[in-house]
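Undergrad: Let me see the structure of the following:
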Amino acid sequence: METLLLNADAVDDHSPMPAVVDAVRDAFAAHARGDAVMPPKSYVDLPQYGGDFRSMPAYLQTDDWDAAGLKWVNSHPENPRRHDLPTVMATMCYSDPETGFPLAIMDGTTLTTKRTGAAAAVATDRLAVRDASTLGLVGAGVQAGAQLDAILTVRPIETVVVADADAERARAFVETIGDRVDARVGSTPEAVACDVVSTTTPVREPIVDAEAVGDHTHVNAVGADAPGKHELADCLLMAATLVVDDREQCTHSGEINVPYAAGRLTDDDIHAELGAVVIGEATGRTDADGVTVFDSTGLAVQDVAAAHVVYERASAAGAGVSFDLLGR
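TA: Model (predicted):
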């Protein structure tokens, strides 16, 4: 057997968003049913280089397939300035659960972008109003595009309002999506009044006020991925129906980490994990719900599920470069 090497273009070509959304939905269900093994994310801090590594291993089993893998990802904020390299780079090792054979080594950065958008789509499908047609994007980076691509698979979005601290970046992003939706640049209050909102910024002081959000808006809070990061006002979080991808991760480093650490938000304020909603153990949106919030930190089972999609499709297409990693 040979191992398949897949670069960013190959991963992108063989991860159609509808398939990734379906696979990530299956991953949340497996996690909720106990059909997954997902140790906590581990960190290797390197203060001498101003960065760190994070390892994210997982195994999951669905009715139709099982898969295992490990994502190895860094965060070195000084990379662009010092080394002309991205701040974050990820590599995915995708393995055969039965034998442990390394089936593929693939770019994990593109994979992460897509599975993050897919998770928001799964949450939007369960928590947003059925006829949601407007989407607000707070933050106009790479993840904003993934959010749009994914949410379009579950809701008939017609209008998109884009807000970003960098007005030029917001305008440039609007130009790239204008052929698919009616898109315009707006303020953050205008964006968060939409039916569905995705926030993808790295801020540490909340930029989304409760008063600005629509009465029945669903918010995908994606930006917070480390302690201290915080996009949504505490009063908004406490008043909303709050769903998390993983309680431990979210209370440590997700959108809710700041008010949770301060005791302003407790376990009783968390409605459910998304997997429980997916399998019907917890309710999704009801007629009585007002604002709903999904706190997305990103789970290793999502990476493995997305890698499964990529590997199966790339293998069938003869894509990538096969090589004898074991040298046998």
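Undergrad: going forward, measure contacts and count neighbours with C-alpha atoms only.
TA: Noted.
Undergrad: Check which helix or strand A150 maps to.
TA: Here A150, judged by DSSP states H and E, is contained in helix 142-151.
Undergrad: oh sorry, the question was meant for C250
TA: Using DSSP H and E, C250 falls in helix 247-253.
Undergrad: Could you also give me the structure for this next sequence, so I can compare it with the first?
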Amino acid sequence: MCNLIEALEAAFIAYDPNITEVPMRTGFTYDQPHNGLLEWMPLITHGYSATIKVVGYHPNNPRVHEIPTITSNISVYDISNGHLLGLMDGTFLTALRTGATSAVASRILASPQSKVVGIIGAGAQAVTQLHALSTQFNVERVLVCDVINMAATTFSQRTAFMNLPIEVVPSDERSRVVAEADILVTATSNDIGSGPVFEDTETKPWLHINAVGADFPGKIEVPYNLLRRAFVCPDFMAQAEREGECQQLESDEVGPQLYELARNPALYRAYQNKLTVFDSTGWAVEDAVAAQMMLDIAREYGIGQKVAIENLPHDPLNPYDFAS
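TA: Coordinates of the predicted model:
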């Protein structure tokens, strides 16, 4: 986790849109047999490689299929010839890079003295969010709530390796989570049109919110009036305006993107004593960094298998050559 946090921060600082091209993600949404979406997140670093993540979001998965809400795979290509360099799981990497990116944002915007983490939504994403924050802050208390009681009550088991005190707060008392937190994580699977997931209530003046659950038009977690009072930083502006918390705001009410903050963190230190929101919709740069880190680890330790997925015949002009 710590290595990924540092790698992401370095990538944000080095990001050049003239070299790295990141279109907005797109895909399919459907409601049969269950609500879900399947989308792809492409990125190309000109002169080097291309990365494409295919990710599915199906909130009924844990209950119906006993698999994660978010499932994914990532492929990396050599753009000198289009050859597939690596194909890997993206489910773990998506959770890992989302938590690590929130840690980068929190390191810039949250109070360095933050000790209380509040979590609304105690699923898989919440685990890596807390893990990442625990590497950057001296966390002394964790308040967690979820509309699904089982998710909240098992959270301490899933995060036991962090040795942090976890307090489960009833879902109908989530205002206490918001009021007592120094850093608040919202990582829910709320339905479109059902947000926000907490009321605009009293908070600490320096509260920092990592809002990671909004990923579709009409799906929000943070109250409108709170957003308007806060300094709001998106990960990817064009995408956040369409499907993140920023869809509630006008463009002039949104601050710089995270990569801009990472380049000049000193310019934004004053916000550590103010209300701030990181609008995390997921940026393909994060996936590319995580995928490259996994490829490097695989090469170094001999992990994985070399598989001839593509047909690469000895005679490049004969597609049937492989059968001869």
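Undergrad: give me the stretch of the second structure that the helix holding A150 of the first structure matches.
TA: Aligned by TM-score structural alignment, helix 142-151 of the first structure corresponds to residues 124-133 of the second structure.
Undergrad: got the contact list for the matching stretch?
TA: Contact partners of stretch 124-133 of the second structure, identified using Cα atoms under 8 Å, 6 or more residues apart in numbering, comprise 1-2, 5, 68, 95-96, 98-100, 102-103, 106, 117, 119, 139, 155, 158-159, 162, 185, 187.
Undergrad: cool, and stretch 48-59 of the first structure?
TA: Contact with stretch 48-59 of the first structure is made by 36-46, 66-78, 97, 299-301, 304, as judged by Cα under 8 Å, 6+ apart.
Undergrad: Buried ones among the residues you listed?
TA: Among these, those classed as buried by neighbour count (16 or more other Cα atoms under 10 Å) are 36-38, 66-77, 97, 299-301, 304.
Undergrad: where do the helices sit along the stretch 201-324 of the second structure?
TA: 224-229, 237-243, 258-263, 284-301 (DSSP state H, counting those that start in this stretch).
Undergrad: compared with the first structure, how much does the second one deviate?
TA: Read it as helix 237-243 of the second structure. Compared with the first structure after fitting, helix 237-243 of the second structure deviates on average by 0.8 Å (mean Cα distance after the TM-score superposition for the first structure).
Undergrad: in the first structure, what residues pair with that helix?
TA: Counting by TM-score structural alignment, helix 237-243 of the second structure sits on residues 247-253 of the first structure.
Undergrad: Please compute how far that stretch lies from its chain's middle.
TA: 14 Å (Cα atoms, centre = their mean, to the nearest Å).
Undergrad: Same question for stretch 234-254 of the first structure.
TA: Worked out by Cα atoms, centre = their mean, stretch 234-254 of the first structure lies 15 Å from the chain centre.
Undergrad: Now do the SS call for the residue nearest to the spatial centre of the second structure.
TA: With distances taken as Cα atoms, centre = their mean, the residue of the second structure nearest its centroid is T98 (2.6 Å). Secondary structure, DSSP: H, G, I helix; E, B strand; the rest coil: T98 of the second structure is helix.
Undergrad: Looks like it contacts D279 (just checking).
TA: No: in this structure T98 of the second structure lies outside contact range of D279 using Cα atoms under 8 Å: 11.3 Å.
Undergrad: Spatially nearest residue to the counterpart of L38 of the second structure in the first structure (excluding sequence neighbours)?
TA: Using TM-score structural alignment, the partner of L38 of the second structure in the first structure is F53. When the adjacent residues along the chain are set aside, F53 of the first structure lies closest to N74, with 4.3 Å between them (Cα to Cα, 6 or more residues apart in numbering).
Undergrad: before we move on, what about S75 of the first structure?
TA: V88 (4.8 Å).
Undergrad: same question, G213 of the second structure
TA: Per Cα to Cα, 6+ apart, closest to G213 of the second structure is A187, 4.6 Å.
Undergrad: aligned partner of the one you found in the first structure?
TA: Aligned counterpart of A187 of the second structure in the first structure: T200 (TM-score structural alignment).
Undergrad: Its match contacts G139, doesn't it?
TA: Yes: with contact defined as Cα under 8 Å, T200 of the first structure counts as touching G139 (5.3 Å).
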